[in-house]
Structure formats: C-alpha cells, structure tokens
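Participant: what would the 3D arrangement of this be:
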Amino acid sequence: MVTPTHLIVGAGFAGSVCARELAEAGKQVLVVDKRPHIGGNAFDVRDAQGVLIHPYGPHIFHTNSKRVFEYLSRFTDWRFYEHRVLAQVDGELLPIPINRTTINQLYGLELGKDQVQGYLDSVRVPCERIATSQDVVLASVGPDLCEKFFRGYTKKQWGLDLSELSAGVAARIPTRTDDDDRYFGDSFQFMPAQGYTAMFEKMLDHENITVRTGTDYREVLDGVAGAHIVYTGPIDSYYDQCHGALPYRSLSFEHVHHADTPLQQTVGTVNYPNDHAYTRITEFRHLTGEQHSGTSLVYEYPQAEGDPYYPIPRPENEALFAKYREMADRESGVTFVGRLAQYRYYNMDQIVAAALKAMEDHLAPAGA
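Facilitator: Prediction:
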C-alpha cells in the first residue's frame, strides 16, 4: 500500500465523505473503522430472512440542501419516501408531529384549518425566555399535549425530564395547523434505492482509498506517521477523557421477524411515549419498499451505557465539550468532524455538509 497522506477514523457519513473528497484531490487515504463494516450507524444489511434492515435503528434521509442531495446522488439512485409516524396515546394511534388531525381525534373536535392556531394559542403557556425543551413544548402546545406526547418519550429517550434538556431538542419537532402528516417537511425526502451500504461502497470505491474494518485506529498509527488524521469518533475518547467523560445516550435494539405475515403497522414508525420500555417500533419494508412474504421490525430501547449515539444537549455538557474543542482547535494535524467529534445532534445531511465544509477548509491553499 502507498503510504497514506491521511488517516480517516470512522467509515460512516463523516469519514466516507472526507475520504472521497481527499481521494479526488489526489491524496492517499486509509480509512479504518473498529466495527466489522462500513457505513457507521447507517449500515444496512439483509437479515436471516432476506429483509433489508438497519441494525442500528432506522435511518431516513431528508434534507433541504440541494448540494448535499446532489453530492450523494453521485453514489446512489433514490427511492422517493416520505416518513410517517404515529404515536400511541390514550389507546389511539395519532399523527406526530402534532397536526389538525391529531388534535381533532384526541379531543373529539372538528377544528377547521383556520381554527387550529387559535386553539393552540388558547392552551399554550407563553414563556418570555425559552431555555429548555419544556419551555418550547409548553409555549407551542400547552401542558396536556406536552404530557401526552413529549414528557414520557423524552424521559425514556434521554433519561432526563424536558426541563433538563436544551431547547433545541424539542425544537426539532414542528407543530402543524394543517393535515400534513409527514414526519419531515424537507424538500428532498428519499431513501437510497439499493440501501445505505451500497451507497457507502460506491463512495469509498476509489483507487486512492484503502479501507480496513475491524481495526482500531491506534493499531495503525505507527505505520502512518506524518499523516493528517480525520477523526469522527467521540472527541473525549481521542483525548483519553482527560477533562472527564462527555455524556452520550445509547440504544439497544430488538429485531423481530414475522414470517408469512403482512405489514404489521400502517406507517413506518409507531412511537410509544407513555407505554412500554421501548420508545418506538419501526417496520423496515415501509422504508425500503421491498416485497417479502414476511416483515421485519426493530424495537428501540434507550439506555445510558453502550455505544455512543446521541450527544446530550445540556449547558453543562456544552461547557465540558468546549474544553475539548479548545484542545482540538490547537491541533494542526487532526480534523474533527461528525456528530460525536463535534458533539452535535446532527442529522445525516448535516454530517455530510459538515464533512464537505471541513475538507474544503483543509484542502484550501494556505492563505486562501
């Protein structure tokens, strides 16, 4: 192998985009990932029954960025897919995000589209200073909808009350006054037609890229002396948690297959904000559009320990991250990019955008 100019730590979205950009710029790139596969948490694979599943939970692509969509389109065809989610509340399955249908069904009302905002204004709790996710929800939909849809789900998902999370978490979920029942409102809503893993394979298929899975990056450092490192793992781990461990939320998954049965759910995902230990059930054939005699689902159980999935947005965690970011800013031979490296609750498209920007900056001529 040619001596690499760059070592990429992690073969998920951030690492794979960086690797491709560097390779096309003529750099020699070694990509390593401690897992036995590429794709990071977006990795997909066929289960024992032949159904394409996401082992690390559902990944639904959506973006408003034409640039990100066109970039990924180089490596995949797309299947149009608009994700829909129902929440089980008071024994009913109701659309989430909350819309006119949700309110009318839940309360037995017949609000017209021009009446929904007035109803919400009548129940919401105005807040002069929005500081927490509780402030966001109460100011948007009031206390009853907060309790029915948000507080229990948040407690399970994050292990924290709404009042203990930064405002940005709840702000990710809109409230609608019409009947739009799509989970996302983005301009581009598609799934990779052949799956995420196939997309990553094409992205990493370049003569200047070498991929080694099942490999901890520390195992190869001696052989890549002088190479610039692109690090996409947890930033606190890179620095041996010298300032203390950054909190992350983890997940465990229970995958279930039902043989010779039709689809079990009417939509891709059903949330359980107040019942059961799991937060949601996703049925993969909705996402992929594949035909099969049976169906495969995944139950998600949030937990404190395990692989890091979500940075936990709280002011004290941001303050701790700032200490690591100060160290990272002083590094000349390392670029930190991605959800874990930047301690940001990024969506997939945001990770792609961050990786493209990081490589633009890195490859820019000195002084440019």
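Participant: all contacts plus neighbour counts: C-alpha atoms, from now on.
Facilitator: OK.
Participant: for the spatially most distant residue from the centre of the chain, which non-adjacent residue is closest in space?
Facilitator: Each residue of the chain has a distance to the centre, and by CA atoms, centre = their mean the biggest one is for Glu110: 35.6 Å. Nearest residue to Glu110, sequence neighbours excluded (CA to CA, 6 or more residues apart in numbering): Asn104, at 5.6 Å.
Participant: and for comparison, fold this next one:
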Amino acid sequence: MFDYLIVGAGFAGSVLAERLATRSNKKILIIDKRNHIGGNAYDHYNEEGVMVHKYGPHIFHTNSKEVFEYLSNFTDWRPYEHWVLASVDGQHVPIPINLDTINKLYGTNMTSFEVDAFFESQAEEVPVIRTSEDVVVSKVGRELYEKFFRNYTRKQWGLDPSELDKSVTSRVPTRTNRDRRYFTDTYQAMPLHGYTKMFEKMLDHPNIKIMLNTDYHDIINVIPFKEMIFTGPVDEYFDFKFGKLPYRSLEFKHETLNKEWHLEAPVVNYPNEHLYTRITEFKALTGQQHPKTSIVYEFPRAEGDPYYPIPKPENAELYNKYKKLADETPNVHFVGRLATYKYYNMDQVVAQALTVYKKLTEKEKEEKGTAKPAKPAITGSATLMEKLLPRDPDKKKA
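Facilitator: Below is the predicted model of the structure:
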C-alpha cells in the first residue's frame, strides 16, 4: 500500500514526492508516461556529447528565496542571465525592446529620455486593456507591434494578438535603458550538472518508487494507494466530460553542427520570417565546452503534447467546469501547469507544489487532532504563489 500515487515526474510531482517521502515519511509511487523523469525540463547528452534540452530551452529564474533555496538542496548552480535577439528588418536586435533596439532599428542615437518620449509619441490610447494587442500598442505603438509581436504571436498561438488575453504579451517588458536581460529576477541560474541530475537527486529516497513508460490508467486498479496527486491534463482525468481544453503544442528540430558556435545570442527569435519561432544554442545556456554545438528549432503546432494553455475567456470558463469537478473529487490533488490549466514558470510550479505539501501536512494534523489553531490571516508560504504570479498592470492598489 502506497500513501500516494503521484502521476507525472516533472517539477510538481517530483517536489511533492520528495517532501512527502523525506519530511512526512510517506510511501510514494511516482509514475510517468515518458521514459524519463524531469518532465519538459529533461536534459541529456546527445550522440555527439552535447547537453541538450529535449523539449526546448528551460531557463531558471525566480524572485522566491524559498524556491531557490529548496532546489539548492539538489543542485549546485551556474550563474546565468538570459538574453535574446530578434531578427527584424534584416537585423538582429535585442528583445525585450530597449534603447539599443530602437537605436539600431532606426539608425538613431537617442538617450533614455528621448526613447521614452519616442514610445509615448508612438503609443495608442486604449481605454481598457483587454487583449495582447492592447498591451503592446498602448506602450509602443502600432509599428513596433507589427515588427516584433503580431506575427510571432500568430505563429506561437495560432491566433491574432487581438484574440488573446492580455497576459500573453504582458510578460514581455519594454525598457528605456540598455538592459538586455530577458528576466530581471533576483535569482537567475542554471543547474550546474543539468535538470535531470537535479531530479535524480530529488527522487533518490528509499520511500520513493519510480515507474516510467506507465499510464496511470493501467495501474490505478492494480496497485493500492491512499491518495493521488495528479499533474496531467485535468480534462483527461475526467475523460473529457465537457470537451477538450485547448493547448498549443511544439515540434522540435534538433541539429548538431560541426563548429564551436552558431548564434550571436543564446536564443534568436524570428517574428516575421520562417515557420519556426526561435532557435536556441544550448552551450550558451549550460556553459559546456565542446568543439561542436547543438541547436534546436521550435515549430508551434495545433496538435501534439500539451504545452501552452490558450488564454481566452471561453477556455477559462471551460476549465472552471473541470476545476469544480476536481475540487469535489476526494483524495485526488491536482497540481501543476496541466492539472490547473495555467501557464506557470518552473519556479511557480515548485512554489505551488510546496504550498500543496504544507496544506497536506496541515490536513493530516487536523485529522489527528494535533493541528495548531488557525491564524487569522494567511501569511508566509501560503502566499508564495501569489508573490510569483504576474501582477495585473490594470489592478489598482487598495
């Protein structure tokens, strides 16, 4: 008898397996359909000996000290600040848009004050920010929107930005300085020996048993367990009762080249030309020294493994139907991007899993009658996810 069956060996499942095994002495069976642990963060050495991320680049960044210190139990880190170039008008320029982007694009020599005024002169007045198009044109105007955002979004999502929730392009800032960093989080680093090694250490405990190449449907009535943690697609769990939740997928084309370096930057985006959205060069991320280099092209797809929940109001409404079922399902806990139909970064999934673990332990204490009296306000780790979620720029402070 296992205390927990955990479906999915990505961040959500692995963090909960580790906490429940090491801190609560629970017996865990963690399973995955794939032939490896680590979920989409899985990395490995290819046939040429270059470390690659099988499912596209995974760049770790967080503002949460708790999340960073937790993962530091399982890996040393390589400091790394991510930066990206975009291929626009025959040039490679920084993205997010910054001072250097504008000066290079237009052949100008503006200062930070001048480029700020330039953005203001280009921006369109949008009374209510609802869509991804609204976000961009209200900040930098129509021309830069067309050059950098519209076609990239169309390729990535299969939808025009005017059809997508504002959250999609709100993730990308616009800067008036020369800061080329893609992220500005407090902690930015890559696992020194890769994500897979980190997951291996996380799951290395006698209380944890791992089964790969395993669909939970095949064992759910065979292997006894008390509770389930489900990190797969929530609509799949309920046999698509209300219909399928829409996702965008990706196809990856990996290549190893017989030269030391290929790109000018770790990632180059292609908003307008080519069917792919970006190319990544892995050695720039990992710091590996190798005479050859490995790159990956990303092609967005409508069908395939679910990667990105599509942020549209009707999809949120459909998810809420599944959420109601999930909340009413006893002894099953839905955690992670697919199970909660949210586009979480890696650190947000870790934060969610840590928060769920604390709730599980509190629940167990209550059932045993050993819980401390509830505090009048939620504090500390209970608000960890709130701290990591993107803020709504239109939401006024109370």
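Participant: all helices for the stretch 151-300 of the first structure, in order.
Facilitator: For the stretch 151-300 of the first structure, applying DSSP state H, counting those that start in this stretch gives helices covering 152-158, 167-171, 196-203, 235-238, 284-288.
Participant: how much does the lengthiest strand in the first structure stray from the second structure?
Facilitator: Among the segments of the first structure that qualify as a strand by DSSP state E, the longest is strand 248-258. The superposed strand 248-258 of the first structure is, by mean CA distance after the TM-score superposition for the first structure, a mean 0.4 Å from where its aligned residues fall in the second structure.
Participant: output the contacting helices and strands for that strand.
Facilitator: Helices and strands touching strand 248-258 of the first structure, by 3 or more CA pairs under 8 Å, 6 or more residues apart in numbering; DSSP states H and E, are strand 295-303, strand 310-311.
Participant: re the thing from before, so how far is Val116 of the first structure from the residue farthest from the centre of the first structure?
Facilitator: 10 Å (CA to CA, to the nearest Å).
Participant: repeat that for Glu290 of the first structure.
Facilitator: Here Glu290 of the first structure is placed at a distance of 37 Å from Val116 of the first structure (CA to CA).
Participant: can you check Leu251 of the first structure too?
Facilitator: Plainly put, Leu251 of the first structure is 36 Å away from Val116 of the first structure if you go by CA to CA.
Participant: and Pro126 of the first structure, by the same measure?
Facilitator: Here the distance between Pro126 of the first structure and Val116 of the first structure works out to 17 Å (CA to CA).
Participant: same check on Gln105 of the first structure?
Facilitator: Distance, Gln105 of the first structure to Val116 of the first structure, using CA to CA: 13 Å.
Participant: same question, Ala11 of the first structure
Facilitator: The value you get for Ala11 of the first structure to Val116 of the first structure, if CA to CA is used, is 45 Å.
Participant: more neighbours: those two, which one.
Facilitator: Ala11 (28 against 20; other CA atoms under 10 Å).
Participant: what's the match for that one in the second structure?
Facilitator: Matched by TM-score structural alignment, Ala11 of the first structure corresponds to Ala9 in the second structure.
Participant: pretty sure Gly141 of the second structure sits against Phe118.
Facilitator: No. Counting by CA atoms under 8 Å, Gly141 of the second structure sits too far from Phe118 to count as a contact (9.8 Å).
Participant: looking at those two, which is more packed in?
Facilitator: Gly141 (21 against 16).
Participant: residues touching that one, list them.
Facilitator: Going by CA atoms under 8 Å, 6 or more residues apart in numbering, Gly141 of the second structure touches Phe119, Gln122, Ala123, Glu124.
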